[in-house]
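Asks: no letters, just coordinates:
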């Protein structure tokens, strides 16, 4: 019971952070905000997931670490903003977004070795360099340090699917995260969708991505590929047409290039789905 309360109230997306934003931060002029207050508003924008909100998140979180360069959590969240930018092609250069993501995550962990989300991200970059054992070890350490943090569980679940490790273990982790957080942020369903897509549970992946952020092209990519792999081409073609219309510059190879996607089952599943859809 205590795990549920902590995850609902105390996380960066929780009720206490929302209260702080609404009651205190919005009453201040921007020039008088502290690093933490910029961070709160930046995280709020980060969790909208549209391209314009992502730009605002990067601006606010960059300001937070400018005001306080020792703010580990600020660097951590700025890294996630660049991760969203890279995975969805928002920045125009996936390699640049990925490099900035890596820099921020590494900086966050250097400042605070107990920052489990940053450790999880650094683990993914080990996988990107070919060190899969190191990646699994870092993600396992993040879990050991924060065993009841639903956000860490969700992040490592996605990592098990896309970066390194056993995607089936990732499924157990994301189910645990959803169990102990009664009000999960919508990005948890992106992680659930990624895990179930990689292990081949495409109908479950569709259900998950329908609850995931709907302004991201990567969400619609999976929503097109999963029914295609089920042979449901009418639905798949409708979503693919929307993806092409609203995000004409986005494609699955951009998703792979802009995020630490190295786990062979994930790369194979995404490319097979893209081929089936003609999205490659």
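Replies: That came in fine, so what should we check first? In this text the structure is predicted, and so the values were computed from the model without any measurement.

Asks: every contact and neighbour count from this point should use C-alpha atoms.
Replies: Will do.

Asks: once you drop chain neighbours, what's closest to residue 235?
Replies: Leaving out its chain neighbours, the residue that sits closest to residue 235 by Cα to Cα, 6 or more residues apart in numbering is residue 227, at 6.8 Å.

Asks: right, and the one you found touches residue 202 too?
Replies: Yes. Counting by Cα atoms under 8 Å, residue 202 is a contact partner of residue 227 at 7.1 Å.

Asks: residue 208: neighbour count?
Replies: Using other Cα atoms under 10 Å, residue 208 has 24 neighbouring residues.

Asks: helix, strand or coil for it?
Replies: helix (DSSP: H, G, I helix; E, B strand; the rest coil).

Asks: output the contacting helices and strands for whichever helix or strand the residue nearest to residue 235 is part of.
Replies: Per DSSP states H and E: residue 227 is located in helix 217-229. For helix 217-229, the packing partners by 3 or more Cα pairs under 8 Å, 6 or more residues apart in numbering; DSSP states H and E come out as helix 72-88, helix 187-198, helix 202-209, helix 233-246, helix 252-257, helix 264-277.

Asks: would TSV of those with distance to residue 125 be doable?
Replies: As requested, the helices and strands packed on helix 217-229 are exported to TSV (distance: least, Cα to Cα, whole Å):
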stretch	distance to residue 125
helix 72-88	12
helix 187-198	18
helix 202-209	25
helix 233-246	28
helix 252-257	13
helix 264-277	15
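
Asks: of these, which is nearest residue 1?
Replies: Residue 1 lies closest to helix 187-198 among the helices and strands packed on helix 217-229, at 19.8 Å (Cα to Cα).

Asks: now do the closest one and helix 202-209, the angle between them.
Replies: 160 degrees (axes from the mean of the first three to the mean of the last three Cα atoms, to 10 degrees).

Asks: which helices and strands does helix 187-198 pack with?
Replies: Secondary elements touching helix 187-198 (3+ Cα pairs under 8 Å, 6+ apart): helix 150-162, helix 167-180, helix 202-209, helix 217-229, helix 264-277.

Asks: below is an additional structure, to be compared with the one above:
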């Protein structure tokens, strides 16, 4: 590579000598030809841009002299690697594809591998012609290139930081260096701040990541008078929750953390607890039963006022591996951890439970429960009450009583629901259909089991919205029927959330909201309900309300396997409010973590196309069609989720068309 424009102007001759053009105009003309590439420029435009007001004859003569100066260093020859070609109308630079840094930079950007992106990061040493003295008038010629490549570098640092496979790699170092270069040029460059936050967090340095956020916030306030973007705040929330730390005011800036961060964090005096997966000491076929015990204890604790209870889905990410309680407390941001064992043999049941202080590792309380298998529901309620009382003695008996839920009439039906539960989270068609079959078996045993009907409604609605079914409308009809069959579920937040979610995906946002709000009134720690509350806001056209709800869900379940839906919801809200580049970054983040979740490619295709990035949009469209060959824009547009926002739906449709997806 003999031509560098990123970070300054450096040119090397065929003999390896630094090129020194006779005049500044010659050097800048050479740079303009490099930027134009093979298409070149017309002589008329070059004359008007570089020698304005001189008259046609004089400006053309000046152009000939400058081109002669360039050709002195790069004479035309049959095997010349770099040469100037032209005719009476146009002038262009001819060179190999690796001779100029910006050409190689563009080519590496078009690749998807982290090594290619890291190479592009190393190539970007600064703005186009940074440090070069550009005369008045010509700055307008080069400014669009400077702005354009800086924007590409900002997109690159975001994209690379989201795609880094591991810490300590050369790719990570390249990303870090690029972020630092971008911040040296523009201290308020948020994508660079976010990249450093991700790198710090990946290294396990949550405090450093949060300090980077505080630095970003202070610089934005100083230079632009604004708060960080929603995406930056969301990232800080995730890091904050993972580290169990608190954002503190900077010594140079006593302003409080942004409201979006504070809204999702629990108060300092609020007891916080995570119920870990209990060890199953029975047969392997009882694994789901042990998990069900934990599910019900978690649900009961969640419904007690002034408790902050981490969702089961996040707590279960530690299942099957040793995890020190102090590590769990730090990563989930909790004071207390509940551990236990379950053994079921025939019609007998034994549950052992202990409550541990996550910071000191000391055991605060333990108990063992033995009895008939049918006593499981009583045991679950007693465990929740005793855990709550041990953590917070001031908890009133009335609150414990309110946390109790009427158990199902059949333990066998309950078994089927617990078997279905891990399969209902909207990631794959086959697991969703397995859940449907198990829930139908539960209903066959106990036709009045409201939770089974409500979860069945959710599964049918998922079949529709994820376009897993040939007839989405038929699936939505089944979902509506299941909600009606659920009957009285007013004391079960999980059932209310499932039914409300199904109604929302079926287009009935008002009724859905009433179900979700009732679920949250019963269980303010229900992460799933908070997430669906966010989606309802989007579907109702009230996207400004969605981010706070999604952040609350992420705080309650920071390691949730279903977190991809929350992140996509955050991206959706940003896209609808015009922040398409941030929405695209979130979609990329989800795809990097979960490339098998096909629905992510829909959003990436639409949002990228709407933002003018057709290359990314078409790549996402290809991925979507590879994973879901039956996808058509018409089927997607017909979903009831667009019922309240037709103008937005039309924009999405146009984006999907630009991405190249089939209309019918």
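Replies: Good, I have the coordinates. Remember, predicted model here, so these are calculated numbers, not experimental data.

Asks: superposed, what's their TM-score?
Replies: The TM-score (TM-score structural alignment, normalised by the length of the first structure) is 0.78; 267 aligned residues with a Cα RMSD of 3.4 Å.

Asks: give me the number of residues near the aligned residue in the second structure for the residue nearest to residue 235 of the first structure?
Replies: Matched by TM-score structural alignment, residue 227 of the first structure corresponds to residue 608 in the second structure. By the criterion of other Cα under 10 Å, residue 608 of the second structure has 27 neighbours.

Asks: enumerate every residue touching residue 608 of the second structure.
Replies: 580-581, 584, 614, 616-617, 655 (Cα atoms under 8 Å, 6 or more residues apart in numbering).

Asks: could you identify the most distant pair in those?
Replies: 581 and 655 (14.1 Å).

Asks: which residues of the stretch 1-150 of the second structure fall in strands?
Replies: Along the stretch 1-150 of the second structure, counting by DSSP state E, counting those that start in this stretch, strands occupy 3-4, 10-11, 41-42, 82-86, 90-95.

Asks: what's the closest of these to residue 380 of the second structure?
Replies: strand 3-4 (68.4 Å).

Asks: so where is that closest one in the first structure?
Replies: Against the first structure, strand 3-4 of the second structure falls on no residues (TM-score structural alignment).

Asks: who are the packing partners of that strand?
Replies: Contact here means 3+ Cα pairs under 8 Å, 6+ apart; on that basis strand 3-4 of the second structure packs against strand 10-11, helix 101-109.

Asks: rerun at 7 Å
Replies: When contacts are defined as 3 or more Cα pairs under 7 Å, 6 or more residues apart in numbering; DSSP states H and E, strand 3-4 of the second structure packs onto strand 10-11.

Asks: that older thread, next one: the helix holding residue 227 of the first structure to chain centre, how far?
Replies: How far helix 217-229 of the first structure lies from its chain's middle: 17 Å, per Cα atoms, centre = their mean, to the nearest Å.

Asks: and for residue 354 of the second structure, the neighbour number?
Replies: 17.

Asks: that one belongs to a strand?
Replies: Yes. According to three-state DSSP, residue 354 of the second structure belongs to a strand.

Asks: the residue nearest to it when sequence neighbours are not counted: what's it in contact with?
Replies: Closest residue to residue 354 of the second structure apart from its sequence neighbours, by Cα to Cα, 6+ apart: residue 366 at 4.1 Å. Residues in contact with residue 366 of the second structure (Cα atoms under 7 Å, 6 or more residues apart in numbering) are 353-355.

Asks: what is the nearest of those residues to residue 287 of the second structure?
Replies: residue 353 (16.7 Å).

Asks: ok, the closest one touching residue 343?
Replies: No. The criterion here is Cα atoms under 7 Å, and residue 353 of the second structure misses it with residue 343 at 11.9 Å.

Asks: those two: who's more crowded?
Replies: A count of neighbours by other Cα under 10 Å puts residue 343 above the other of residue 353 of the second structure and residue 343, at 22 against 18.

Asks: helix, strand or coil for the more buried one?
Replies: Following three-state DSSP, the label given to residue 343 of the second structure is strand.

Asks: circling back: okay, the helices and strands packed on helix 187-198 of the first structure in JSON lines with distance to residue 138 of the first structure next?
Replies: Formatted as JSON lines, these follow (distance: least, Cα to Cα, whole Å):
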{"stretch": "helix 150-162", "distance to residue 138 of the first structure": "10"}
{"stretch": "helix 167-180", "distance to residue 138 of the first structure": "15"}
{"stretch": "helix 202-209", "distance to residue 138 of the first structure": "27"}
{"stretch": "helix 217-229", "distance to residue 138 of the first structure": "26"}
{"stretch": "helix 264-277", "distance to residue 138 of the first structure": "19"}
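
Asks: closest one to residue 52 of the first structure among those helices?
Replies: helix 217-229 (13.4 Å).

Asks: next, the buried residues of that closest one.
Replies: Buried positions in helix 217-229 of the first structure, judged by neighbour count with 16 or more other Cα atoms under 10 Å: 217-229.
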